[in-house]
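> Only the shape, not the letters, is given here:
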C-alpha cells in the first residue's frame, strides 16, 4: 500500500498493532491515536502508572493529520487573543498564549527525553510580506502583539528578511522564535512506542463506531471506562451524534526531492525556519532534515456532508497551484523535481476556537478543533486532560479554552456552501490585492465569518 504521505514513507518500518481482542474495561478509554490521544495517554501514564489506559485507533497511530501535517510545532492558537479575552479576560488570554509558547519547548523536551528522533530544529517562523497590502498586515500584527505587551513577534526589514530566506518580491517579514520544524510521523510513532513502554494498551485497526458515556463501541468489542476521551479531530463527523461538531477541511502538501547545497544557498532557511507569507489563503513550508522543501496550503474543496475519503486527499489542480506558488516564491526551484504530494483533513469548529474539556457527569472528555495548529496544541491538550481527568485544579485547567463549547455547524447544504464560499473568497481576496495593490475588501467582509 502506498504510504499516505512523505512523512509516513520516511518514518521507518511500521507493523500495525493487533486490534482490540474483545470486550474490556479500563479507567480511561481514548479514541484516536493521533497526537491528542497519545499525549493524553502519555501524561496520564506518567502521573498515574496504576491507571488502566486503552487507546483505540481505526488505522495506525498517526495515520491522520498527526502524520500528514506541515511539520510546524508552533505557538499559534486558532482563536485570537481578542477572542480569548472576550471569552474570559485579558489575563486569561495572555495565559493561553504563554501556555502555547511553553508547549513548543515541552514537545522538544519530551522528544529528547524519550529518545524520539523527530528531526527537530527550533528555527522559528518567518512570514514574508510580498506586497504593500501584506506589509501593512505584517506591521499591524506586530503592533497588535506590542499592544498586548508581547515581544515574541518582530518586524523584519527587507534586508533582514532576505538574510533568512531569499524569496522573490520580499518587502519585509514578521519573525517569531516560537516554532520548531519537525518530522511529524517520526514524532507520533515515537510517542506511540513511548506510551506502550509506560503500560498503555494501544489497539490499532480498531474502528470505533460509537462513543457514549462510559462506553466505546467497536466491531471487535465494547470498552467500558470511567472516562472516554474523544480525540478524533478531522474524523469526528463520522461518529454518530457528532456530524456537525467539526468540519473536515483538507490541506494539501507537495515536496521536492532533496535539494543540492547550491540550491539551498540561493533559498536560505539555514536554521530550518518554517515559513509562510501574509496572503489570505494560508500556505506553509519547511526545509526538512534531508534537505527537501515541503510546501502546503489550503484551497481543496470541503466535501459535502463532511465525508472524509481518501479521494479528497489528492486534487491535482491544488497540487499544481502549490507547485506554482512555491516556484513563484523561490524561482531557483524552476525545473526541480517534486516527488511527493498528499493531503489530509483537519478539524474546524464553527467559531474557529479549539477546545478541551471533561463533563464529570457522563465521563466524556474531548479535545480538538485545532484548525491546523495542532502539533503543539495537542500537547497542551494532553497535559490539560491529564489534570481534568485526575481532578487536579491547575493553571492549565483555568485556561480559557477549557470547557469551551463551539456552536454546531449549519446543516447541509448550508455547511457545504458556506465553507467552500469562504475558501473561494480568500482566493479572490489574494487576486484582488494583486490587481489593486490595496488591502482586500473581500477579505474584510468575509473575515468575521471565518474566525
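The structure has been received and is ready for your questions. Keep in mind the model is a prediction, meaning the values are calculated, not measured.

> make it CA atoms for all contacts and neighbour counts henceforth
Will do.

> Okay, the nearest residue to residue 77 once chain neighbours are set aside and residue 165: tell me how far apart.
Spatial nearest neighbour of residue 77, chain neighbours left out: residue 373 (6.3 Å); criterion: C-alpha to C-alpha, 6 or more residues apart in numbering. Residue 373 sits 23 Å away from residue 165, going by C-alpha to C-alpha, to the nearest Å.

> So which of these two has more stuff around it?
More crowded of residue 373 and residue 165, by other C-alpha atoms under 10 Å: residue 165, with 27 against 21.

> what residues are up against that one?
Neighbouring residues of residue 165 by C-alpha atoms under 8 Å, 6 or more residues apart in numbering: 267, 268, 269.

> just the strands in the stretch 101-250 of the chain please.
Assigned strands in the stretch 101-250 of the chain, in chain order: 125-129, 154-156, 172-176, 179-181, 201-203, 208-212, 215-218, 221-230, 247-256 (criterion: DSSP state E, counting those that start in this stretch).

> and for the fourth one, what are the contacting residues?
Strand 179-181 is contacted by residues 71-75, 104, 119-125, 272-274, 286-288 when judged by C-alpha under 8 Å, 6+ apart.

> so how far is that strand from its chain's centroid?
In terms of C-alpha atoms, centre = their mean, to the nearest Å, the centre of strand 179-181 is set 12 Å apart from its chain centre.

> Kindly report the same for the first one.
Taking C-alpha atoms, centre = their mean, one finds the center of strand 125-129 at 18 Å from the center of the full chain.

> now what about that strand, what contacts it?
135, 138, 161, 170-179, 273-278.

> How about the second one?
Residues from elsewhere that reach strand 154-156 (C-alpha under 8 Å, 6+ apart): 138, 139, 142, 172, 173, 174, 175, 176.

> so how many other residues sit close to the third one?
Counted with other C-alpha under 10 Å, the neighbours of residue 142 add up to 19.

> and the comparison structure, right after this:
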C-alpha cells in the first residue's frame, strides 16, 4: 500500500502539540454568538396549533418560516429539545453548497435521468437562500465564494485532467490552484464558481429563528417531544414533559436524533465529524497562503478535508475522520477525541507548512445523520399530515432549504416538480441492526481508507456497494 502525502510529509510532532496546547474544547460558532443569541420559552401547558414543527435546526426553521409565510393566519409552533441551532446546524463547517444530492456523482449513480434537473434545482435553491438572506437583512456572514476542489495525490491529479471545463467548472493546473491558495501538496484542482457560499452556521440558525419569531412563529426551547400520536382523520398529539401540543399537521426535522416515526428508526446512523479552528491569521500569515478569493475548499480523497476562512480570517479545518460508535450511540464524550484532532492538526501543517506556529483556538465535533444513499430522504405518516426528513449526511446547510420546500408542498397536497422527483418519492434502504451495522460501516470505512492508499482503487466491497446503489466516494 502507498503512503499518502499526509504520512510522507508529516510536520514535526512539536509543531502539532504546540498548536493544540491551549485549544478550547468548544464550538467556536455558538460561542461567538453566545452573548447575543435570543432565548425562547419552554412549553408550559397544553397548546393547540395548526402546524407544529419538531426540531430547531435549519430544516425545522426553514419549514416553520415557509409555513407561516404561506399561511400567516395559521398558528405555527416550533419545538426544540435544547436550544435553537445547538446541534448540527450550529457546529458545521459553514459550507452552504448548491448540491441537494451530496454531489453530482451521487446523483449520477442513483438518478441518472434526473441529473440535469437536480443540478438546476440545486443552483436555484442556493440562489433562493441568497435572495432571502439579502432581502431580510440576515447577519449571517454570507459570502458566495464558490468551491475549490484540490488534488493532493497524483491519481487525483489524473482525475482533474479528465474533467471537462464549462460555465460551472473551471479546470486548474497545479500552478493555477496555487495562485488561488498556496500549498505544496496541491497538484491540480477544479473551481466551481456557483457551487458554494460560506456562512456563519450559528448566526444563520439564530437569524432564521429571529425572522421566524418576527412573522409570528411561536418558538419553544428545552421542550423535547417524547411521543407522537394520531391517525389519518384525527388531530396529531405531541407530548412534551410539560404539556401536549395538538395540531392538524406536523413536520419532523430532528436530524440524527431518534425519529418519532418508528418506521424510520434504522434509516440513519450517527457519524462523528471533527473540526479545528485557528486563531485569526495575521496579515503576514494570510499573505503567505494567498486565498484572496476566500473559496470554500475540499480535497478529493475518500477521507477528505474541508477548510475555509471565517469573517475574522481564522481557518476552519475539518473532516477526514468519520467515526461510528457501536450501537449508534450519541454521547457528548464522543466529541472530545484528541486522536482525531491531532491527526487534523498534523494534516493542516502538511498542507500549510508556512503556517507553523499558528495555534488552534477551538476544537469540537458534531454528529452527521448518514443515510444509505448519502443525501436527504423524505417520509410521511397519517395520510400525509405528518412529514419527515433526515439523512443529509453533512451537506444540509443548503439542502435543508430545499427539504423545507418539499415538506410544505407535501403538507399542502401539491404535486410539484420537487415532489415528483425520484429522489423525493423513493426511500433509501435502512441500515441493518447491530452488530451487522457496526461491522458493515467500519468495514466500509476501512475499505475507503485502503482506496486512498491504493491510487483510489476500490476493492470488491466498495464495487459491490456501488453496484447495489450503496456506494460512497467522499
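Looks like it arrived, so ask away. It should be emphasised that the depicted structure is a prediction, and the values quoted were computed from it without experimental measurement.

> circling back: so which of the contacts of strand 179-181 of the first structure are in helices?
Here DSSP state H is the test, and these give residue 104 as lying in helices.

> which one in the first structure is aligned with residue 270 of the second structure?
Residue pairing (TM-score structural alignment): residue 270 of the second structure is matched to residue 248 of the first structure.

> Go ahead and confirm its match touches residue 304.
No. Counting by C-alpha atoms under 8 Å, residue 248 of the first structure does not reach residue 304; the two are 10.0 Å apart.

> What count of nearby residues applies to residue 417 of the second structure?
By other C-alpha under 10 Å, neighbour count at residue 417 of the second structure equals 10.

> Likewise for the one 4 residues further on?
Other residues within reach of residue 421 of the second structure, judged by other C-alpha under 10 Å, total 14.

> Enumerate every residue touching it.
Taking C-alpha under 8 Å, 6+ apart, we find residue 421 of the second structure in contact with residue 114.

> Repeat that for the one 5 residues further on.
Contacts of residue 426 of the second structure were listed using C-alpha under 8 Å, 6+ apart, and they are residue 377.

> Distance of it relative to residue 316 of the second structure?
In terms of C-alpha to C-alpha, residue 426 of the second structure sits 35 Å off from residue 316 of the second structure.

> With residue 404 of the second structure instead?
Taken as C-alpha to C-alpha, the span from residue 404 of the second structure to residue 316 of the second structure is 28 Å.

> per the alignment, residue 301 of the first structure corresponds to what in the second structure?
The equivalent of residue 301 of the first structure in the second structure is residue 323 (alignment by TM-score structural alignment).

> From what I see, its match and residue 271 are in contact.
Yes. With contacts counted by C-alpha under 8 Å, residue 323 of the second structure reaches residue 271, the gap being 5.3 Å.

> okay, these two: which has more neighbours?
Ranked by neighbour count (other C-alpha under 10 Å), residue 323 of the second structure and residue 271 place residue 271 first, with 22 against 18.

> circling back: for the contacts of residue 165 of the first structure, which entry has the maximal number of neighbours?
Ranking those using other C-alpha under 10 Å puts residue 267 first, with 22 neighbours.

> Tell me which residue of the second structure matches up with it.
In the second structure, residue 267 of the first structure lands on residue 289 (TM-score structural alignment).

> likewise residue 109 of the first structure?
In the second structure, residue 109 of the first structure lands on residue 131 (TM-score structural alignment).

> got the contact list for its match?
Residue 131 of the second structure neighbours (C-alpha under 8 Å, 6+ apart): none.

> mind redoing it with 10 Å?
Residue 131 of the second structure sits next to 125, 137 when contact means C-alpha atoms under 10 Å, 6 or more residues apart in numbering.

> One more: the one 5 residues further on?
Residue 136 of the second structure sits next to 207, 208, 211 when contact means C-alpha under 10 Å, 6+ apart.

> nearest residue to the aligned partner of the second one in the first structure other than its sequence neighbours?
Alignment note (TM-score structural alignment): residue 208 of the second structure maps to residue 191 of the first structure. Leaving aside its chain neighbours, residue 191 of the first structure sits nearest to residue 38 (6.6 Å; criterion: C-alpha to C-alpha, 6+ apart).

> ok, the match of residue 301 of the first structure to residue 428 of the second structure distance?
21 Å.

> go on, residue 111 of the second structure?
12 Å.

> Please identify which of the two sits among more neighbours.
residue 428 (19 against 16).

> Now do the contacts for residue 108 of the second structure.
Listed by C-alpha under 10 Å, 6+ apart, the contact partners of residue 108 of the second structure are 101, 114, 115, 116, 118.

> wait, residue 297 of the second structure
95, 146-150, 181, 191, 196, 305-309, 317.

> Between which two of those residues is the distance greatest?
191 and 317 (18.9 Å; C-alpha to C-alpha).

> Tell me which of these two has more neighbours.
Higher neighbour count among residue 191 of the second structure and residue 317: residue 317, with 26 against 21, using other C-alpha under 10 Å.

> is it fair to say the more buried one lies in a strand?
Yes. Membership of residue 317 of the second structure in a strand is supported by DSSP: H, G, I helix; E, B strand; the rest coil.

> From residue 351 of the second structure, how far out is the nearest residue to it once chain neighbours are set aside?
Once flanking residues are discounted, residue 317 of the second structure sits nearest to residue 307: 4.6 Å by C-alpha to C-alpha, 6+ apart. Separation of residue 307 of the second structure from residue 351 of the second structure (C-alpha to C-alpha): 11 Å.

> and the residue mapped onto residue 81 of the second structure from the first structure, what helix or strand is that in?
Using TM-score structural alignment as the criterion, residue 81 of the second structure maps onto residue 58 of the first structure. Here residue 58 of the first structure is covered by no helix or strand, with elements defined by DSSP states H and E.

> For residue 204 of the first structure, see how far away the residue nearest to residue 51 of the first structure when sequence neighbours are not counted is.
In space, not counting the residues next to it along the chain, residue 51 of the first structure is nearest to residue 27; the distance is 6.1 Å by C-alpha to C-alpha, 6+ apart. Computed as C-alpha to C-alpha, the residue 27 of the first structure to residue 204 of the first structure distance reads 19 Å.
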